[in-house]
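>>> okay, here's the prediction I keep looking at, along with the sequence it came from:
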Amino acid sequence: MTGAHTGSVRFNDYRFRDTWFLPAPGHAVFDAVVDLEHYPRWWPDVRSVRKVDADTAELVCQASLPYRLVIRLHRAEQDESAGRLRVHLDGDLEGSLAARLFARPGGTRLDITQEVVATKPLLRGLAPVARPLFRLNHALMMRRGRLGLLAFLT
């Protein structure tokens, strides 16, 4: 990944890991997570979704900070029997997002890993001072996503 550098710090590179426990069967979680077009129904920070083709969708996201991200997700892997999903991202963020589902007593654990580079000029320019805010913004967005999906599935 590339990014602005000061010493060994790569201000525009981000790696996020989230784990969600959802009291729902794996097939229901998988179905909801692969159905990008319906994300705005349960994830308030996903403002719109436009289907580009059978494997690609463009999402417009805005969390707590006053900027929007336009991100294209292109399906790289979708294997329900193995509980694996992976998409390539481009647009205001470039990189990948992978998800793994694991059956657990009383529901499903969803592990999400994102490795991205911020390409949006605003984010790149402010990253040296605002990186902690960007990480917090992401954490709040993921929290609202988990709560929204939890409500959607129950």
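Received, thanks.

>>> CA atoms for contacts and neighbours, from now on please.
OK.

>>> show me where this structure has helices.
26-34, 39-42, 121-153 (DSSP state H).

>>> any idea which of those helices gets closest to residue 98?
Nearest of these to residue 98, taken as Cα to Cα: helix 26-34 at 11.4 Å.

>>> for that closest one, name the packing helices and strands.
Here helix 26-34 touches strand 93-104, strand 107-118, helix 121-153, going by 3 or more Cα pairs under 8 Å, 6 or more residues apart in numbering; DSSP states H and E.

>>> Throw the ones you listed into CSV and include mean neighbour count, thanks.
What follows is the helices and strands packed on helix 26-34, written out as CSV (neighbours: other Cα atoms under 10 Å):
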stretch, mean neighbour count
strand 93-104, 19
strand 107-118, 20
helix 121-153, 16
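
>>> let's bring in a second model and compare:
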Amino acid sequence: MDWNHYRFLSLWVLPAPVPTVYEALERIEDYPRWWPQVREVTRLGDTAGLIRIRSLLPYDLTSTMRERRRDPDAGVLEVALSGDIDGWARWTVTPHASGSLARYEQEVDVRKPLLRRLAVPGRAFFRANHTLMMRAGRRGLAHRLNAV
């Protein structure tokens, strides 16, 4: 087992139609306005950006995101990640009840040296940290969508 390799899946039920949710997720520069753990996003042209995140544990992760797929008709946004974490992340937004379901998938390898050294004893904490971050993101986006 590679202790520095992670796969994540989060499902967000949201109170807005697919196009509205997709548009909100597409605007990465707005993430810090509704997602507390996304501390900073800097656009690097039309198809890339630098993101800095920090959740409950006292470390920042910084990665460059490069667009791999943007398909509004299919509700898919996918990026390649490089930096403190390398891999990919994908949003897929589909209709659900009276709103939408945003499916977040991520597969990454941790590259940040400190986190690599703490891979075995810290793995459960890192996974819990990610869960808390995703929970806060869902709440923040749901609140933002309700306010619009």
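Received it, and whenever you're ready, just let me know what you need. Quick caveat: nothing in here was measured; it's all calculated off a predicted structure.

>>> still on that earlier bit, closest one to residue 80 of the first structure among the helices and strands packed on helix 26-34 of the first structure?
Closest approach to residue 80 of the first structure among these (Cα to Cα): strand 93-104, 8.8 Å.

>>> what residues does the counterpart of residue 138 of the first structure in the second structure make contact with?
Alignment note (TM-score structural alignment): residue 138 of the first structure maps to residue 130 of the second structure. Residues in contact with residue 130 of the second structure (Cα atoms under 8 Å, 6 or more residues apart in numbering) are residue 55.

>>> now the helices and strands packed on helix 26-34 of the first structure as a markdown table including distance to residue 38 of the first structure?
Listed next are those as a markdown table, based on distance: least, Cα to Cα, whole Å:
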| stretch | distance to residue 38 of the first structure |
| --- | --- |
| strand 93-104 | 18 |
| strand 107-118 | 18 |
| helix 121-153 | 11 |
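
>>> compare the ones you listed and give me the one nearest residue 48 of the first structure.
helix 121-153 (14.2 Å).

>>> run the angle between the closest one and strand 107-118 for me.
Computed with axes from the mean of the first three to the mean of the last three Cα atoms, to 10 degrees, the direction of helix 121-153 of the first structure lies at 170 degrees from that of strand 107-118.

>>> tell me the average deviation of helix 121-153 of the first structure from the second structure after fitting.
For helix 121-153 of the first structure, the mean deviation from the second structure after alignment is 0.4 Å (mean Cα distance after the TM-score superposition for the first structure).

>>> angle of that helix against strand 93-104?
Counting by the same axes, to 10 degrees, helix 121-153 of the first structure lies at 20 degrees to strand 93-104.

>>> and residue 109 of the first structure, which of the helices of the first structure is closest to it?
Using Cα to Cα, the nearest of the helices of the first structure to residue 109 of the first structure is helix 26-34, at 8.4 Å.

>>> mean distance, that closest one to its aligned residues in the second structure?
For helix 26-34 of the first structure, the mean deviation from the second structure after alignment is 0.5 Å (mean Cα distance after the TM-score superposition for the first structure).

>>> what span of the second structure is that helix aligned with?
Going by TM-score structural alignment: helix 26-34 of the first structure matches residues 18-26.

>>> list the buried residues in the matching stretch.
Across stretch 18-26 of the second structure, burial judged by 16 or more other Cα atoms under 10 Å covers 18-22, 24-26.

>>> export the residues you listed as a markdown table, with columns for distance to residue 118 of the second structure.
Listed next are those as a markdown table, based on distance: Cα to Cα, whole Å:
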| residue | distance to residue 118 of the second structure |
| --- | --- |
| 18 | 39 |
| 19 | 40 |
| 20 | 39 |
| 21 | 36 |
| 22 | 36 |
| 24 | 35 |
| 25 | 31 |
| 26 | 33 |
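
>>> tell me the one of the residues you listed nearest residue 124 of the second structure?
Using Cα to Cα, these come closest to residue 124 of the second structure at residue 25, 27.6 Å.

>>> any idea what residue 75 of the first structure aligns with in the second structure?
So residue 75 of the first structure corresponds to residue 67, using TM-score structural alignment.

>>> need the contact list for its match.
Per Cα under 8 Å, 6+ apart, neighbours of residue 67 of the second structure: 47-48, 77-80.
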